[in-house]
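Novice: Below is the structure, and that's it, no one-letter string:
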């Protein structure tokens, strides 16, 4: 694993913290933000309190970076990749991939700058090509700024939808807004 990816994972580990078993969290017992189900699917057999930082790093790399195709984003723009990866950890990889694709599609000026891509939650060559086209059109820093703002807006609306109406997810809203929305990049 390259040092930049390792640094991203360490940042996620720091944001997620250690063992938690909050009654409002449908994921149940987690450690470093990794649920029991994800840990078991990756060969961990012990009590979640005993999941090590190194085991968590390996799971993050396989499940939250390589598997959903986010490594391709990281090779182009580590800041955007970190936002997508962090969103995938907190809200699901497919949802984070979908937000990436939705942001690209609304930033292409109705197809003038580059063609729309499928919004299927699968990061492949088309998604990467659209991201590269956005960077050619807006420049590296301009594309980064646009993508981070769009991704944060989509992420906020997701959290808002979960928490509105006094649901159990409202317990997490201050932390989500403070620690996730606009916290990276």
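Specialist: Looks like it came in fine. What you see is a predicted model; the values in this text were computed from it and never measured.

Novice: C-alpha from now on. contacts and neighbour counts both.
Specialist: OK.

Novice: Now residue 86: closest residue in space, sequence neighbours ignored.
Specialist: The shortest distance from residue 86 to any non-neighbouring residue, by Cα to Cα, 6 or more residues apart in numbering, is to residue 12 (6.4 Å).

Novice: Nearest residue to the middle of the chain?
Specialist: Nearest to the mean C-alpha position of the chain, counting by Cα atoms, centre = their mean, stands residue 87 at 2.4 Å.

Novice: what's the host helix or strand of that residue in contact with?
Specialist: Here residue 87, judged by DSSP states H and E, is contained in helix 78-91. By Cα atoms under 8 Å, 6 or more residues apart in numbering, the list of residues contacting helix 78-91 from outside reads 4, 8, 12, 33, 64-65, 70-71, 73-74, 93-97, 100, 144, 147-148, 151, 155, 180, 184-185.

Novice: now do stretch 175-185
Specialist: 15, 79-80, 82-83, 87, 148-149, 152-153, 155-156, 159.

Novice: ok, now with 6 Å
Specialist: Applying Cα atoms under 6 Å, 6 or more residues apart in numbering, the contact partners of stretch 175-185 are 79, 152.

Novice: same deal with stretch 37-50?
Specialist: Defining contact as Cα under 6 Å, 6+ apart, one finds that stretch 37-50 is touched by residue 19.

Novice: Next, the buried residues of it.
Specialist: 38, 39, 44, 48 (16 or more other Cα atoms under 10 Å).

Novice: and what of stretch 85-101?
Specialist: 85-90, 93-101.

Novice: for comparison:
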């Protein structure tokens, strides 16, 4: 999948307009919150947010800015997962999951050095990703994907446990965001 396919899938998954009182994100259209839309120059009614505007926001904020386009060059499945998780939890959280997983999978630093879990894709994170890929190959990408999904699932459970209103979303998160 390329980024256009990933954006189309995200928009399809997120759907049209929503303003669920239990959702702290408030009014959304195509999965873009009103706060994000306003911060990116959209002044209109959220019910009328153009699909093209949402797509441009996804590309800029959830693909290019966090550096997932650079991850895609080495591991496209991982980049796709980071993109989707970043949409739902924020790119810093998604990138933090990658960094935690890379640190835990480096065999105590034997394969590559640990990276700071700072939520930013930089040269050290990319070097660790390259080290992981060199050591584990194509099969490693699937294992790394499982580690990311495990971290994501654990976070969903914690969110639901800490805030009972999030229980309304837990089933959908688990059904639509994992695997």
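Specialist: That came in fine, so what should we check first? Bear in mind the structure is a predicted one, so any value in this text is a computation, not a measurement.

Novice: Give me the mean deviation of the helix or strand where residue 56 of the first structure lies from the second structure.
Specialist: Here residue 56 of the first structure sits within helix 53-59, counting by DSSP H and E. With mean Cα distance after the TM-score superposition for the first structure, helix 53-59 of the first structure departs from the second structure by a mean of 0.6 Å once superposed.

Novice: counterpart of the very next helix or strand once past that helix in the second structure, which residues?
Specialist: Downstream of helix 53-59 of the first structure, the first helix or strand assigned by DSSP H and E is helix 70-76. Aligning helix 70-76 of the first structure against the second structure (TM-score structural alignment) gives residues 68-74.

Novice: circling back: trace the residue nearest to residue 86 of the first structure over to the second structure, please.
Specialist: Under the alignment (TM-score structural alignment), residue 12 of the first structure maps onto residue 10.

Novice: quick check: angle from the lengthiest helix in the first structure to helix 78-91?
Specialist: Ranked by residue count under DSSP state H, the longest helix found in the first structure is helix 140-163. Here the directions of helix 140-163 of the first structure and helix 78-91 differ by 10 degrees (axes from the mean of the first three to the mean of the last three Cα atoms, to 10 degrees).

Novice: if we can go back for a sec, filter the contacts of helix 78-91 of the first structure down to the buried ones, PyMOL style.
Specialist: In PyMOL, a selection of the buried entries from these looks like this (16+ other Cα under 10 Å):
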select buried, resi 8+12+33+64+65+70+71+73+74+93+94+95+96+97+100+144+147+148+151+155+180
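
Novice: before we move on, back to that, where in the second structure does the helix holding residue 56 of the first structure fall?
Specialist: With TM-score structural alignment as the criterion, helix 53-59 of the first structure aligns to 51-57.

Novice: mind listing what's buried in that stretch?
Specialist: 53, 54, 55, 57.

Novice: Show the contacting residues for the residue located most distally from the centre of the second structure.
Specialist: Farthest-out residue of the second structure from its mean C-alpha position, per Cα atoms, centre = their mean: residue 110, at 27.9 Å. Residue 110 of the second structure makes no contacts at all, as judged by Cα under 6 Å, 6+ apart.

Novice: Alignment lookup: it to the first structure.
Specialist: Match for residue 110 of the second structure (TM-score structural alignment): residue 112.

Novice: Where does that match sit: helix, strand or coil?
Specialist: Using DSSP: H, G, I helix; E, B strand; the rest coil, the structure places residue 112 of the first structure in coil.

Novice: ok, now how distant is it from residue 134 of the first structure?
Specialist: Separation of residue 112 of the first structure from residue 134 of the first structure (Cα to Cα, to the nearest Å) stands at 11 Å.

Novice: what's the answer for residue 154 of the first structure, then?
Specialist: With Cα to Cα as the criterion, residue 154 of the first structure and residue 134 of the first structure are 18 Å apart.

Novice: Which one's more surrounded, these two?
Specialist: More neighbours surround residue 134 than the other of residue 154 of the first structure and residue 134, with 23 against 20 (other Cα atoms under 10 Å).

Novice: And the more buried one, what's its match in the second structure?
Specialist: By TM-score structural alignment, residue 134 of the first structure lines up with residue 132.

Novice: any idea which of the buried residues of stretch 85-101 of the first structure is the one closest to residue 169 of the first structure?
Specialist: Nearest to residue 169 of the first structure, judged by Cα to Cα, of the buried residues of stretch 85-101 of the first structure is residue 90 at 12.7 Å.
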